[in-house]
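> Starting from these lines, generate the structure:
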Amino acid sequence: MLPKRVIGILTWREGLRFEEPAYLRKLVQTGQKLGAEIYLFSHQDVNVSARKIKGFIPKPNGGWMSKSFPWPEVVIDRYRRRVKEYIRLRNSDLFFFANSPFSKKWRVTNLLASDERVKRWIPETHVYEKGKVRNMLARHGLVYVKPGNGTGGRSILRVKSSGKDYSLSGCDKKHKHHVARIDTVEGVEKWVKTWVEEQRIRDGNFLVQQGLDLGLLRKHVVDVRLLIQKDERGEWTVTGCAIRMGEKGSATSNLHGGGKAIPFEWLMSRRFGEERGELIKQECYRLAFEVANTLEDYFGRMMEFGLDIGVDVDGRAWLIEVNPKPGREVFRQMGDMALYRKAIARPIQFALYLARNQARFLSL
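Take a look at the predicted model:
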């Protein structure tokens, strides 16, 4: 009998507290079903001299148990905090990682906006500075101000020019909604400046992005969450996509902020007709493959991306954001549990593929 492949999942840990514990529990359980020896660990759990890891696995009745595990053949990086110990570990050559380190949103946006393969899908985006909101409003009438290092739909502000005044709406760090109506562009600049100062995450910058008319449903912002992953053969494949529909009047479609997940085909065929809806889906898939391949060229081997894609009222697809450590709750919320399970299994299947073929990858 062949020995089990050893897969480690690198994540943040404090005591027995983990980030995204429900997902990580399912990831480890799925790996065990697929025949892997698999465990969670953090930067403080690595014993280099003994080539052992203090790893954690779920207890059957909840909670976590730890024991000493063998050195992982492949490590899946799910660490979502840029603490110095994590960065030091990522920059070492201790492990063979399934996914490479990524960069801040602004650098990624800049790279994609200047690459011939994908730039047609990128909305105009700039780093926030004095006067930038005024300039962008004059060009587009609608702009979004958002953190360059934020997640979960927090701290995103929507600014719309409405005749002689301006309407602003946003969701702060604590998911509290804010709205304002202001009658001068100078007042808008002042309001946005205060928002940026109060909502800044650590030392991160803010971005000002061309607003898109994503009102495919009246009074709701909607966008597409698409998950593209490497499969058991190491090839990019679209696992699935769904529509995220924001709360009535919300500036974002994010599920954490009260949004709902609905099937892609249902909304697109209702809005554009079945044939056009299928063409829009194909365009979203094409966008995803091009973006995944382009980013892999820049950053090295990657494993999965969650893409937020806006489809405007004319049926044109736009890339809003790329997340290299995406969630997959959209499929569960939509009620497609088979797709949800597949989305959890794929990272493990890809890691097992890498473990089997590690010698070939290390020689590249």
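
> Only C-alpha atoms from now on, for both contacts and neighbour counts.
Noted.

> C-terminal to whichever strand or helix holds residue 261, what's the next element?
Using DSSP states H and E, residue 261 sits within strand 260-263. Under the assignment DSSP H and E, the closest C-terminal helix or strand after strand 260-263 is helix 264-272.

> What's the end-to-end length of stretch 315-327?
When the termini of stretch 315-327 are compared using CA to CA, to the nearest Å, they are 26 Å apart.

> from the chain's centre, how far out does it sit?
7 Å (CA atoms, centre = their mean, to the nearest Å).

> residues touching the residue lying closest to residue 214 once chain neighbours are set aside, list them.
Leaving aside its sequence neighbours, residue 214 sits nearest to residue 312 (CA to CA, 6 or more residues apart in numbering; 4.6 Å). Residue 312 is in contact with 212-216, 318, counting by CA atoms under 8 Å, 6 or more residues apart in numbering.

> same check, this time on residue 286
Under the criterion of CA under 8 Å, 6+ apart, residue 286 has no neighbours.

> What strand or helix carries it?
helix 274-299.

> And the following helix or strand past that helix, what does it pack against?
Downstream of helix 274-299, the next assigned helix or strand under DSSP H and E is strand 304-311. If you count contacts as 3 or more CA pairs under 8 Å, 6 or more residues apart in numbering; DSSP states H and E, strand 304-311 packs onto strand 222-230, helix 274-299, strand 317-323.

> Contacts for strand 304-311, please.
The contact list for strand 304-311 (CA under 8 Å, 6+ apart) reads 212, 214, 222-230, 284, 288, 292, 317-327, 347.

> middle-most residue in this protein, spatially?
residue 323 (2.5 Å; CA atoms, centre = their mean).

> helix/strand/coil for the closest residue to residue 90 other than its chain neighbours?
Nearest non-adjacent residue to residue 90, counting by CA to CA, 6+ apart: residue 101, 7.4 Å away. Three-state assignment for residue 101 (DSSP: H, G, I helix; E, B strand; the rest coil): coil.

> Which neighbouring elements make contact with the helix or strand where residue 69 lies?
Here residue 69 sits within strand 64-70, counting by DSSP H and E. Contact here means 3+ CA pairs under 8 Å, 6+ apart; on that basis strand 64-70 packs against strand 52-58.

> Now show me the structure for the sequence below, then we'll compare the two:
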Amino acid sequence: MSAGRAKGRPPARPVLGVVVCERDGSPPFAEAFYVRSLLTAGRRFGLDVYAFSPWTWNEERRTVRAWSWDDGAGWRSEERSAPTLAYDRAWPDDPRQRERYRHGLRRMLETRSLRLLNGSLPGKAEVIRALARQPRLRKWLPPSALYRGEASLSGWLRKQDGAAFLKPSRGSQGRRVASVVRDPDGGEWTVRGRNGANRPFRLTGLRQRDALRCLDRWIGMRTYIMQPLLQLTGPAGEPFDLRLLAQRGGDGQWGATGVAVRRGRHGSVTANLHGGGEARNASSYLAETFGETRAAELLRELNEAAFAIIRQLEESYGKFAELGLDFGIDRSGRLWFLEANGKPGRAAMACAGGQAAAEAAWRPLAYARYILLRPPGRVFHEFDPV
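This is a model prediction of the structure:
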């Protein structure tokens, strides 16, 4: 019997903390159903899992306010020792909460007593620059440039035949994206997009200078990326893209958990599920659109592109536990990389087929167990070639 352990008492389970942002009301934080599933499933992996907000950390006592789930009483909180490993699933509601979350997490990380299971990505502009340094990846990257005022967009529109897509470098869930297009007769311009609340808007009959001025005011001081307005639409003209969820598992190796199509509403500029889109099975949707042979080729290329991109992202920004990679396919059948997400959602995986939805939930726990129980000095496999 180990010294200091009471006779008959089971050994303590390794602890994983799930980072959240507390809020008033019920549930007490976003993604409560997913967090609850992590807490419940943690027992099957021999883990003690609880949720916590980083601003509740008490540096003197080395504790946090920990949230657990009780089937009879619901969510309950108590003071517990801070975890040494944390899985970040925090979604701040506003700028003030975002600052509290960042400050609290930074304080914990600076003590070197906490490690994050999942890494983080910088803005989209920095990611594009990092990927473009690898010649092998350039065939999948759309031409991109930073927005630097009305003159930069005017010049970009001349190069791109009167159409452009603009997205914020720090945006998420399809918010605050916009397209600007010269009407076929060449006289007027149309601006479409989604605002900060993810609601669609459309302005028509604009002169070019008015469209440019409108977009410049809308962008303000934010960092934006200009890209071609790729024709990423399905047979009925609906926008669609593909989400590949890649995760490390219980052996520390990367694997593709699943691929799903996200199909947006007709007339929308995005296919994001938060903007009203719906998920479809990728194999069946691509087969309907491009035929079975071409669909199989596209999925193989998607897998090749995804893991080549992951390799470059890890070389640039360190290890990740999971990444959601978004791709588009234009009307000619060409594959384009759209963006990477370091904190990917799970909703689309329900349509990915097989065990994708279940694996998407438990793979982070399996990887956390691998990290927490790995013997000292054991070699970590950086990447499993596919």
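
> Counterpart of the residue nearest to residue 90 of structure 1 over in structure 2?
Matched by TM-score structural alignment, residue 101 of structure 1 corresponds to residue 120 in structure 2.

> contacting residues around its match?
317, 320, 342-343.

> if I look at residue 260 of structure 1, how far off is residue 137 of structure 1?
With CA to CA as the criterion, residue 260 of structure 1 and residue 137 of structure 1 are 29 Å apart.

> my bad, residue 212 of structure 1
Counting by CA to CA, the separation of residue 212 of structure 1 from residue 137 of structure 1 is 12 Å.

> what do the two both touch?
residue 143.

> Pick the one among the contacts of residue 312 of structure 1 closest to residue 247 of structure 1.
residue 215 (12.2 Å; CA to CA).

> re the thing from before, using PyMOL, define a selection of the buried residues within the contacts of strand 304-311 of structure 1.
This is the PyMOL syntax for the buried subset of those, where burial follows 16 or more other CA atoms under 10 Å:
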select buried, resi 212+214+222+223+224+225+226+227+228+229+230+284+288+292+317+318+319+320+321+322+324+325+326+327+347
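
> among the contacts of residue 120 of structure 2, which recur in structure 1?
Retained in structure 1 by both residues aligned by TM-score structural alignment, their matches' CA atoms under 8 Å are the following of the contacts of residue 120 of structure 2: residue 317.

> can I get the contacts of residue 120 of structure 2 in CSV with distance to residue 52 of structure 2?
Output for those, formatted as CSV (distance: CA to CA, whole Å):
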residue, distance to residue 52 of structure 2
317, 25
320, 21
342, 19
343, 17
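
> Farthest pair within the contacts of residue 120 of structure 2?
Counting by CA to CA, the most remote pair of the contacts of residue 120 of structure 2 is 317 and 343, 14.5 Å apart.

> show me what contacts the counterpart of residue 137 of structure 1 in structure 2?
Aligned counterpart of residue 137 of structure 1 in structure 2: residue 157 (TM-score structural alignment). Taking CA under 8 Å, 6+ apart, we find residue 157 of structure 2 in contact with 163-164.

> Any buried residues in the helix or strand where residue 157 of structure 2 lies, and which?
Using DSSP H and E, residue 157 of structure 2 maps to helix 150-159. Across helix 150-159 of structure 2, burial judged by 16+ other CA under 10 Å covers 150, 153-154, 156-157.

> Tell me the gap between stretch 149-161 of structure 1 and the middle of its chain.
15 Å.

> With stretch 134-149 of structure 2 instead?
Computed by CA atoms, centre = their mean, the chain-centroid distance of stretch 134-149 of structure 2 equals 19 Å.

> returning to that earlier point: tabulate the helices and strands packed on strand 304-311 of structure 1 (TSV), appending distance to residue 51 of structure 1.
What follows is these, written out as TSV (distance: least, CA to CA, whole Å):
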stretch	distance to residue 51 of structure 1
strand 222-230	29
helix 274-299	28
strand 317-323	32
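
> Nearest approach to residue 335 of structure 1 belongs to which of the ones you listed?
Here strand 222-230 is closest among those (CA to CA), at 14.9 Å.

> whereabouts in structure 2 does that closest one align?
The aligned range for strand 222-230 of structure 1 is 240-248, by TM-score structural alignment.

> got the residue ranges for the strands in the stretch 51-200 of structure 1?
Counting by DSSP state E, counting those that start in this stretch, the stretch 51-200 of structure 1 has these strands, from start to end: 52-58, 64-70, 74-77, 125-127, 142-147, 156-162, 165-171, 177-182.

> State whether residue 325 of structure 1 is indeed within a strand.
No. Under three-state DSSP, residue 325 of structure 1 sits outside any strand and is assigned coil.

> I figured it hits residue 76, correct?
No. Using CA atoms under 8 Å, residue 325 of structure 1 makes no contact with residue 76, being 10.1 Å away.

> Kindly indicate whether residue 215 of structure 1 is helix, strand or coil.
coil.

> Apart from its chain neighbours, what residue comes closest to it?
residue 221 (5.5 Å).

> quick one: contacts for the one you found?
Contacts of residue 221 of structure 1 (CA under 8 Å, 6+ apart): 214-215, 245-253.

> again, only using 7 Å
By CA atoms under 7 Å, 6 or more residues apart in numbering, the contact list for residue 221 of structure 1 reads 214-215, 245-246, 251-253.

> circling back: okay, the counterpart of the residue nearest to the centre of structure 1 in structure 2 and residue 318 of structure 2: tell me how far apart.
Structural alignment (TM-score structural alignment) places residue 323 of structure 1 against residue 341 in structure 2. Taking CA to CA as the criterion, residue 341 of structure 2 is separated from residue 318 of structure 2 by 14 Å.
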